[in-house]
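Engineer: Here's a sequence, model it:
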Amino acid sequence: IGQFFNSVTPFASGGQPAQLYLLTRRGIDIGLASSVLLIKFIIYQAMIVATFIFFLIVGFPLLGHTTFEIKYLILIGFVINLGVIVGLVIVAKSERVAAGIVHVLLKPILLFVKKERREGIRENADSKIASFHEESVRFSGNTRLIWECVFYTTVQLLFYLSIPYFVLL
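Structural biologist: Have a look, this model is predicted:
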């Protein structure tokens, strides 16, 4: 479902929300579901960066004949992906940071909600953030599961990235 909605939405932005919706419809707590999706996304981004490092080492010298600006764009893309990973790890590890982000995002939404319901929404959000943080900590402590995710994500990327390679050939 994630790949499908990434393919049919602008900027590939619909995959994770669709997965989150499906998981919550199947009775999984939104805190647990969002934690799993965030950890999976962190692993995915980390494997993209690892793959990127490999290709930088192997292929960057081959770019010597290309324009100077392309090299900078490649390095800027690498730095952006690395920054995304660091930011996501901070959100996953720090309950305070995650709560701050959610509360900032809730402010404009709460303007359209009756005053009586606002506190209930904030408490519910705090409960889901606590659940999210508990699952993030529990998941990050399970190294076997993380390495399984790394393996399957690497295989996924290998297939995904080999398609343009073979089309190019």
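Engineer: Could you use CA atoms for every contact and neighbour count after this?
Structural biologist: Will do.
Engineer: Assign the residue most central in space within the chain to helix, strand or coil.
Structural biologist: The centre of the chain sits closest to Phe41, judged by Cα atoms, centre = their mean, with a distance of 3.1 Å. Classification of Phe41 using DSSP: H, G, I helix; E, B strand; the rest coil returns helix.
Engineer: And it, how far from Cys149?
Structural biologist: 10 Å (Cα to Cα, to the nearest Å).
Engineer: which residues in the protein form helices?
Structural biologist: 2-8, 15-25, 30-59, 68-93, 95-110, 115-140, 143-168 (DSSP state H).
Engineer: Now do the buried residues in the last one.
Structural biologist: For helix 143-168, the buried set under the neighbour-count rule, 16 or more other Cα atoms under 10 Å, comprises 146, 149-150, 153-154.
Engineer: Let's compare: structure for the following, please.
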Amino acid sequence: MKKNHALDWKKVFNISLLCLSFGMIIYFCVKDNNLAILIQSFSSLNFFWLIPAVLLIAGVWALEALLYHLIVNSVYPGQYSWKEAFRVTMVGQYFSAVTPFGVAGQPMQLVALSRQGVSSGVAVSVVVRKFLIYQTTLSLYSLGVILLKSSFFESQIHGFLPLALVGFLAQAASVLLLFLFSVSRTFTTKLIQFFFWLLSKLRLVKRPEEKSKRVHAQLESYLNNNKSMNHNWKLSLQLYGLTFLELTVLFSVPFFLYKAYHNPGAPYFDMVSAQAFVTMIAAYTPLPGAAGTSEGSFLVLFNLFFQGETVKQAMLLWRFITYYSTIVVGMFFARLGKKGPELARPEEASGLGQAPEGVSEAPAKKGLVP
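Structural biologist: This next block holds a predicted model:
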């Protein structure tokens, strides 16, 4: 009976994801005749520029998967494929897209990693390390854009800068919280307890207390290894460099749409900066996909570049490419699959370091570098 109940719950969960996905897509299509506006604009688009714009978002997903591939393989060399990393990427992309503040993205990636055979302690470390790298790079990227381009946008749009600064501070605060997770045992312990409590309430984890204890058993190893994270500079440069490239690719989508609508000139850096500001402003919106704020800030900022009414058409196309495509593609990866066999951690793995006393894991010599 318990087995049947578990199977029923998995089916209900997967069907719910499917219904949610289709519901959000339908909402986008019917709201303000968005689909009709997009279809009407296709006849005037330059597909030489439009196709690369669509491919850019696939490039973002591929780079994200490469980051997970590198981090996990630093713990389990040669055992973790890019295909598995791509699934974890799309799980995170999907649940970030459909939940307020993207709150379910990282927890569901942890679940996905665990079902792929990554141990709980390593999975937590990988997800936190990846998110810390992303948020740190995004904050530095945003700071650079503010220093270089804020005067231009402020001269064009009065009252723009305070909104961007609030978003930047929200990003910087998340970096601080992640840093505390990495160095503070008390903070980390309480966060792990909350995390497993949340997963148990969502009925995504069985025996949460038992799993929480297993993670606590590896917590000492995780925290100790953060002290040695500066030893692997090669991995560090790779991760930060790839994340910077990922953000630049994502922020380049509006420029390709700009050219697809036959607009003159090539203000590439200005448009990348404008997209970075859109991301900053939308950072503190508590709705799935930062709904409303993303669209509104895009219209205000990119109205400086697009001619006439094409800015609304571009906004809808940008929104579909960068947000709704994630839901369409991600729903095929977000289903709860079968749990795979545990990955074997080799004695000389360049991963998260030695297990604490009482944990039966072979020691590793090098730590992950954020």
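Engineer: Check the alignment and tell me where the residue nearest to the centre of the first structure lands in the second structure.
Structural biologist: Under the alignment (TM-score structural alignment), Phe41 of the first structure maps onto Phe131 of the second structure.
Engineer: same check, this time on Ala50 of the first structure
Structural biologist: Looks like Ala50 of the first structure aligns to Leu140 there (TM-score structural alignment).
Engineer: OK, contacts around the equivalent of Gln16 of the first structure over in the second structure?
Structural biologist: Superposed on the second structure with TM-score structural alignment, Gln16 of the first structure falls opposite Gln106. Gln106 of the second structure makes contacts with 92, 96, 127, as judged by Cα atoms under 8 Å, 6 or more residues apart in numbering.
Engineer: list the ones among these that the first structure also has?
Structural biologist: On the basis of both residues aligned by TM-score structural alignment, their matches' Cα atoms under 8 Å, what survives of these in the first structure is Val127.
Engineer: Give me the buried entries from the contacts of Gln106 of the second structure.
Structural biologist: By 16+ other Cα under 10 Å, the contacts of Gln106 of the second structure give 92, 96, 127 as buried.
Engineer: Pick out whichever of these sits closest to Ile157 of the second structure.
Structural biologist: Lowest distance from Ile157 of the second structure to these (Cα to Cα) belongs to Ser96, with 30.0 Å.
Engineer: Confirm for me that that closest one is in contact with Pro107.
Structural biologist: No. Counting by Cα atoms under 8 Å, Pro107 is not a contact partner of Ser96 of the second structure; they are 9.9 Å apart.
Engineer: Spatially, which two of the buried residues of helix 143-168 of the first structure are the most separated?
Structural biologist: Pairwise over the buried residues of helix 143-168 of the first structure, using Cα to Cα, the maximum falls at Ile146 and Thr154, 12.1 Å.
Engineer: OK, contacts around the match of Phe41 of the first structure?
Structural biologist: Shown in contact with Phe131 of the second structure (Cα under 8 Å, 6+ apart): no residues.
Engineer: Compute the distance between it and Tyr27 of the second structure, please.
Structural biologist: For Phe131 of the second structure, the distance to Tyr27 of the second structure (Cα to Cα) stands at 30 Å.
Engineer: one step back: can you redo the buried residues of helix 143-168 of the first structure as TSV with distance to Ala12 of the first structure?
Structural biologist: TSV is the format used below for these (distance: Cα to Cα, whole Å):
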residue	distance to Ala12 of the first structure
Ile146	25
Cys149	21
Val150	22
Thr153	18
Thr154	20
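Engineer: number of nearby residues for Val30 of the second structure?
Structural biologist: 11 (other Cα atoms under 10 Å).
Engineer: To clarify, my last question referred to Leu7 of the second structure.
Structural biologist: Neighbours of Leu7 of the second structure (other Cα under 10 Å): 12.
Engineer: so what's it up against?
Structural biologist: Contacts of Leu7 of the second structure (Cα under 8 Å, 6+ apart): none.
Engineer: any idea whether it is helix, strand or coil?
Structural biologist: At Leu7 of the second structure the chain is in helix, as set by three-state DSSP.
Engineer: Tell me who's in contact with Leu63 of the first structure.
Structural biologist: Leu63 of the first structure touches Lys71, counting by Cα under 8 Å, 6+ apart.
Engineer: on that earlier part again, redo the buried ones among the contacts of Gln106 of the second structure as TSV? Include distance to Asn4 of the second structure.
Structural biologist: TSV is the format used below for those (distance: Cα to Cα, whole Å):
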residue	distance to Asn4 of the second structure
Gly92	28
Ser96	30
Val127	31
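Engineer: separation between the residue opposite Gly83 of the first structure in the second structure once aligned and Gln135 of the second structure?
Structural biologist: By TM-score structural alignment, Gly83 of the first structure lines up with Ala173 in the second structure. As for Ala173 of the second structure, its distance to Gln135 of the second structure is 10 Å (criterion: Cα to Cα).
Engineer: likewise Cys19 of the second structure?
Structural biologist: Counting by Cα to Cα - Cys19 of the second structure and Gln135 of the second structure are separated by 31 Å.
Engineer: Pick out whichever of those two has more residues nearby.
Structural biologist: Using other Cα under 10 Å as the criterion, Cys19 of the second structure and Gln135 rank with Gln135 on top: 19 against 12.
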